[in-house]
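**Q** Here is the input, now give the coordinates:
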Amino acid sequence: MPSKPSARLAALTVAAVCSAASTVLVTAPAHADGVRIHDIQGDTRISPYAGRQVTDVTGIVTGIRTYGSSRGFWIQDPVPDADPATSEGVFVFTGSTPKGVAVGDAVAVSGTVTEYVPGGASSGNQSLTQITRPAFTVVSGGNPVPAATVIDARSVPAAYAPAGDPAANGSIDALPLRPSAYALDRYESLEGMNVQVSDTRVVGATDPYTELWVTVKPRENRNRRGGTVYGSYDAQNTGRLQIQSLGSAAAFPDANVGDTLAGATTGPLDFNQYGGYTLVANELGTLEEGGLRRETTRRQHAGELSVATYNVENLDPSDDTFAAHAAAIVDHLRSPDIVALEEVQDDNGAVDDATVTAGVTVTRLIDAVEAAGGPRYDWRSVDPVDKADGGEPGGNIRQVFLFDPERVSFTDRAGGDATTAVGVTKVRGKAALTVSPGRVDPASAAFENSRKPLAGEFVFRGRTVIVIANHFASKGGDQSLTSRYQPPSRGSETQRHLQAKAVHDFTAKILTTQKNAAVVALGDINDFEFSRTTEILEGDGTLWSAIKSLPPGERYSYVYQGNSQVLDQILISPSIRRGGTFSYDSVHLNAEFHDQISDHDPQVLRFRP
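**A** Predicted structure coming up:
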């Protein structure tokens, strides 16, 4: 296609304005005539034309986005160059719904080349090359869309990303793309182009934002339920790709992990804040169900104590999930003797009026469990200081112990409140808590604007078991796996490391007081079983994460961006581990399903104290 169409072919010219909210990286303004898309894209992540005006950039429209904050259309040059590092597609940002343009139109676009960073520069995200403030001319219509480039297991390298340039704070922006060597380089070399995946397995269920994740590498760290396991910082799973659609939300499939998008899924390859490289489909494959079913653990034996952790995701009295959570506890977890709940909100949820009590919330769940055929649980917790524990503003989330009084008793010791630290003492030669329930080191900077660990003392068949329920600081603010910085920064770890040290040290005090004490530290640790956070918690044998007793393919409680990974853990003291009689189950009933009632899978430990 010629770089400048003949004036007599011009049919329509449309101008649009770039949103002022866009974050762009620009150089000094300049003007460039006669450039093609691959010239604009260049062979690095940053366009050599960033900040410059370009005139009459030609291409075929391959997709139009008419929704969201990033409206516009993609164009692709049907006559590619010979360099596999230079993309032939680019996004034209119009800001509002594009008018007078259709897929298959041949257009000539003039505008400013910018590098848009989804989420802003502080996010660490890569940038998306686009043409902004465009004026375009439709040259002709009804042209064939350039053939889609196939993305499959053969074309995506096994290595994920190059190491960043130390002289550029670890940035990979200026490094020449090597699409045959690194997966992120391969995807970047196709940015904006029409691409296709075929017969791909779903590894991240459809979410409320009408998106899902597939893998183009069906054997890559696959587990028996169809997911892709994230087992180390070097196992980023290069075949993962987010799928969105340019069609209606109602037509998007409700997919679970293990399902298949059969046939071709085709459309432009985008880059966004919440998923990195994303195939925005003009054509979606047909959903074929994989038959995934929610798991059910076995019931504890009479002599076994069953302890579970379950993040119930901002549960408050206005929710309609109480019956479903009750069914999960009764039918799938088999009514554990002790259930540590995370993310229980106060009695009016997100209403910010200084309410901190949670009796209404918890009682609704207890009633629902009993109605579902479970035990009449009793409960203990400590109300937080208003707005001091993070989470949804006004919600005052906290941990709560449910326990079956027919199977286990709670040792109450008065004095525990939001600001009083629980200590360790000795009672009749055994380790005991000074307050029960109580909070671990609530004044520590480690728990600033974060949930304080809840400690409680239980008795099962005459044996004391101390349980510490945790909800560590989230991963919010960490750079993504697709970050422009490689390896990406995990800044949120700093607080979790301090929290892990506090819980470890508290556990060590218990074990110093009583060497063979039975201690269980559990909850939403918000970090992996191989992480430094877990290593600090474990210390030199003080605790051990029991999820590591499972085969590697079973070690996950959460699915994020197509990676099945561990966030929820149950750690045990040496006397429990040495007994050799414990069993562990990650009960997969939420994270892999589009109709989940929580984004976490509960964990269950059974042992004989």
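
**Q** C-alpha only now, for contacts and for neighbours.
**A** Will do.

**Q** Please tell me how far residue 116 sits from residue 189.
**A** 17 Å (CA to CA, to the nearest Å).

**Q** These two: which has the busier surroundings?
**A** residue 189 (26 against 23; other CA atoms under 10 Å).

**Q** unless I'm mixing things up, that one is touching residue 85, no?
**A** Yes: Residue 189 lies in contact with residue 85 (CA atoms under 8 Å); the separation is 5.0 Å.

**Q** shared neighbours of those two, which are they?
**A** 43, 177, 179 (CA atoms under 8 Å, 6 or more residues apart in numbering).

**Q** Helix, strand, or coil at the first one?
**A** When states are read from DSSP: H, G, I helix; E, B strand; the rest coil, the local structure at residue 43 comes out as coil.

**Q** ok, it - contacts?
**A** So residue 43 contacts 85-86, 176-177, 189 (CA under 8 Å, 6+ apart).

**Q** Count the neighbours of residue 318 for me.
**A** 12.

**Q** Without its sequence neighbours, what residue ends up closest to residue 140?
**A** residue 106 (5.2 Å; CA to CA, 6 or more residues apart in numbering).

**Q** Now do that neighbour against residue 99, distance only.
**A** For residue 106, the distance to residue 99 - CA to CA - is 15 Å.

**Q** Looking at the two, which one has more neighbours?
**A** In this view residue 106 and residue 99 are compared by other CA under 10 Å, and residue 106 has more residues nearby, 28 against 13.

**Q** which residues touch the more buried one?
**A** Counted by CA under 8 Å, 6+ apart, residue 106 has contacts 58-61, 138-141, 143.

**Q** how far away is it from residue 12?
**A** 11 Å.

**Q** Now for those two: what residues contact both?
**A** By CA under 8 Å, 6+ apart, the residues touching both residue 106 and residue 12 are 138-139.

**Q** for residue 411, what are its contacts?
**A** Contacts of residue 411 by CA under 8 Å, 6+ apart are 436, 456-459.

**Q** let's see this one next to it:
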Amino acid sequence: MPSKKSARVAALTVAAVCSAASTVALTSPAHADTVAVHDIQGTTRISPYAGQAVTGVPGIVTGVRTYGSSRGFWIQDPNPDADPATSEGVFVFTSSVPKVAVGDSVTVNGTVSEYVPGGTSSGNQSVTEIVKPTVTVVSGGNAVPAATVIDARSVPAAYAPAGDSAASNSINALTLEPKKYALDLYESLEGMNVQVADARVVTATDPYSELWVTVKPHENASRRGGTVYGSYTSQNTGRLQIQSLGPTADFPAANVGDTLTGTTAGPLDYNQFGGYTLVANALGSLKSGGLERETTQKQKKGELAVATYNVENLDPSDTTFAAHASAIVNNLRSPDIVSLEEIQDNTGAKDDGTTAADVTVTKLIDAIVAAGGPAYEWRSIDPANDTDGGEPGGNIRQVFLFNPQRVSFTDRAGGDATTAVGVEKVRGTARLTVSPGRIAPANTAWNASRKPLVGEFVFRGQTVFVIANHLNSKGGDQALHAQYQPVVRSSEVQRHQQATLVNAFVKDLLKVQRNADVIALGDMNDFEFSDTAKILEGDGELWSAIKSLPRSERYSYDYQGNQQVLDQILVSPSVRRSCDFAYDSVHINAEFHDQISDHDPQVLRFEP
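**A** Sure thing, here's the model as predicted:
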């Protein structure tokens, strides 16, 4: 499951992806006689007429897309066949603004094409289209074919069939079984007029004017109205993306737990950034679920509060400093130590060789003070220019904030972008060779990726080792709705290498001092049940503390209708056994349309 912005950063609109897509190359006869839409769609994902010219294809126009580079319209045959596997709708790609209206009865001549949003290398499914069309309007004002209802009864519990091993696990050639698999049901409705009713929002409206709903309100529901992604075999089949064929200004600003009441109806499309999507001619009315941002408990005098917070490419030009400061002070209750991820350099995305981030960090600290919080001090290590991935020119890195009134930082000189931190034994206890330092920065596991930042802190006389992480992103992984099932998660390879190095460093600490308090935290870019988490945890060296929460509360991120864990705080056995151990995923961002980051911060409280 790819993460968020990695796949979206270059997109201007989800609908405008034709220029980045490709067409499946197929060899077929050059011409076909007059056919119906269901003949074109066929019983598999690839049209039996792909690559062929077709004439006189009849249908009623059910939707018109006038924006982006994917301009065209959908038609649906009002005289369906009896096969539930064959769709009665198809998209007609015109490239320019179509000269038809909803309700027009038309015939279409053109060529059948299989268009792959995102290109064939994405692994996405293809959309059956008629391209280079000649359109004849027979009459106007006709009734649009009744929308097919998508609801909890119609959507199967199983998500997708296993792909054909002889075809790289592709499901393209498999006969559709719409009563058995959710992806097959949606494919059997591709291009058709569909509807959902009274659907709960499970991913908030994003900047691209889209949101996600569920038609299965009880499917892995979180207590705040979302749908939790709890395993690779729990794909939450009721999720569906909603866009609109109307003006974006009219699109509802929805939060998780809100409801689109009444009927939301329109053609069922498939796109690069979400797969099957209801592109609505009619949107239901938004009913608020009353979701509010959470506030964690304040740490007691003898408790150490440690937090991780991905502030999403924060640089001095951003307007979110006051909001982030308020979140840290009021919602996180001013933790003693805060690991920040995605702090950019002083010139942000401008690729001018700047690597220092003191302006960025100082501006945030000043905003925290203005919000009534402590005068945090900070430690970090500037990366070598353009070596740590993220937004080009941004030089993102992890930064430690700490409250000097509550905790002290042990400075030990020598740490820089290329020097590896080590562990040494001094009077029977572990200590870092440099503080702050970076774990194995020259190792190829960290190519174009953030290196972990390690620091040695002291709280009430007790040493605590903190490792701030931002592991390799999930960009490049195949989507859950891909044509390959099970999907390939290619980004795991590097992330597993990184997790192995972090675990090895923790082992070094615990070999020297068995009862050392060690915390590895940050944006791990992977789930608490993933192999990445298992490698980090090792043979008990660490434990992901988010697993102390009920399953319905384990999430820090919301992607394509799935609430999931990306941010984690892992602890050594001595921390796990400590008094007053408490963990909180503080939901202030991921569920809201007006988020200041796409991640929710995590807070751990314990007595060292």
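
**Q** still on that earlier bit, can you select the buried ones from the contacts of residue 43 of the first structure in ChimeraX?
**A** In ChimeraX, this line selects whichever of those come out buried by 16 or more other CA atoms under 10 Å:
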select :85,86,177,189
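
**Q** Looking at the contacts of residue 43 of the first structure, which are in strands?
**A** When these are checked against strands (DSSP state E), there are no matches.

**Q** Which of the contacts of residue 43 of the first structure sits closest to residue 161 of the first structure?
**A** Distance to residue 161 of the first structure across those (CA to CA) is lowest for residue 177, with 10.1 Å.

**Q** and the longest helix along the second structure, how far from the first structure on average?
**A** When the second structure is parsed with DSSP state H, its longest helix is helix 492-512. In the superposition against the first structure, helix 492-512 of the second structure averages 0.3 Å from its aligned positions (mean CA distance after the TM-score superposition for the first structure).

**Q** For that helix, buried residues please.
**A** 492, 494-510, 512.

**Q** Same check on stretch 448-466 of the first structure?
**A** So, applying 16+ other CA under 10 Å, buried residues of stretch 448-466 of the first structure: 448, 450-460, 464-466.

**Q** Then stretch 511-526 of the second structure?
**A** 512-514, 516-526.

**Q** Equivalent analysis for stretch 376-393 of the first structure, please.
**A** Quick answer for stretch 376-393 of the first structure (16+ other CA under 10 Å): 376-384, 386-392.

**Q** go on, stretch 68-79 of the first structure?
**A** Quick answer for stretch 68-79 of the first structure (16+ other CA under 10 Å): 70-78.

**Q** ok, now stretch 528-545 of the second structure?
**A** 528, 532-538, 541-545.

**Q** can you put those residues in a markdown table and add distance to residue 363 of the second structure and secondary structure?
**A** Output for these, formatted as a markdown table (distance: CA to CA, whole Å; DSSP: H, G, I helix; E, B strand; the rest coil):
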| residue | distance to residue 363 of the second structure | secondary structure |
| --- | --- | --- |
| 528 | 33 | coil |
| 532 | 34 | helix |
| 533 | 34 | helix |
| 534 | 37 | helix |
| 535 | 36 | helix |
| 536 | 33 | helix |
| 537 | 35 | helix |
| 538 | 38 | coil |
| 541 | 37 | coil |
| 542 | 34 | coil |
| 543 | 34 | strand |
| 544 | 32 | strand |
| 545 | 31 | helix |
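
**Q** Closest to residue 473 of the second structure out of those?
**A** The closest of these, once distances to residue 473 of the second structure are taken by CA to CA, is residue 532, at 12.0 Å.

**Q** Pretty sure residue 507 of the first structure sits against residue 542.
**A** Yes: look at residue 507 of the first structure against residue 542 with CA under 8 Å: they come within range, at 7.2 Å.

**Q** how many other residues sit next to the counterpart of residue 205 of the first structure in the second structure?
**A** Matched to the second structure by TM-score structural alignment, residue 205 of the first structure sits across from residue 204. If you count neighbours by other CA under 10 Å, residue 204 of the second structure ends up with 30.

**Q** close enough to count as contact, residue 204 of the second structure and residue 241?
**A** No: Residue 204 of the second structure is not in contact with residue 241 according to CA under 8 Å; the separation is 10.7 Å.

**Q** what do the two both touch?
**A** Joint contacts of residue 204 of the second structure and residue 241 (CA under 8 Å, 6+ apart) are 211-212.

**Q** For the stretch 51-200 of the second structure, just list every one of the helices.
**A** 182-188 (DSSP state H, counting those that start in this stretch).

**Q** Strands of that one, residue ranges please.
**A** 53-65, 72-76, 89-93, 105-116, 127-139, 148-149, 193-203 (DSSP state E, counting those that start in this stretch).

**Q** Output the ones you listed in JSON lines, with distance to residue 425 of the second structure appended to each entry.
**A** Formatted as JSON lines, the strands of the stretch 51-200 of the second structure follow (distance: least, CA to CA, whole Å):
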{"stretch": "strand 53-65", "distance to residue 425 of the second structure": "67"}
{"stretch": "strand 72-76", "distance to residue 425 of the second structure": "69"}
{"stretch": "strand 89-93", "distance to residue 425 of the second structure": "68"}
{"stretch": "strand 105-116", "distance to residue 425 of the second structure": "57"}
{"stretch": "strand 127-139", "distance to residue 425 of the second structure": "62"}
{"stretch": "strand 148-149", "distance to residue 425 of the second structure": "67"}
{"stretch": "strand 193-203", "distance to residue 425 of the second structure": "49"}
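
**Q** Please work out how many residues are found near residue 596 of the first structure.
**A** Neighbour tally, residue 596 of the first structure, other CA under 10 Å: 16.

**Q** List the contacts of it.
**A** 589-590.

**Q** what's the distance between the nearest residue to residue 526 of the first structure once chain neighbours are set aside and residue 479 of the first structure?
**A** Nearest non-adjacent residue to residue 526 of the first structure, counting by CA to CA, 6+ apart: residue 567, 4.5 Å away. Distance, residue 567 of the first structure to residue 479 of the first structure, using CA to CA: 17 Å.

**Q** C-terminal to the longest helix of the second structure, which secondary structure element comes first?
**A** strand 517-523 (DSSP states H and E).

**Q** what about that next one, how far off from the first structure?
**A** Mean for strand 517-523 of the second structure is 0.1 Å (mean CA distance after the TM-score superposition for the first structure).

**Q** now for that strand, which elements pack on it?
**A** Applying 3 or more CA pairs under 8 Å, 6 or more residues apart in numbering; DSSP states H and E, we find strand 517-523 of the second structure packed against strand 304-314, strand 337-343, strand 462-470, strand 567-571, helix 573-576.
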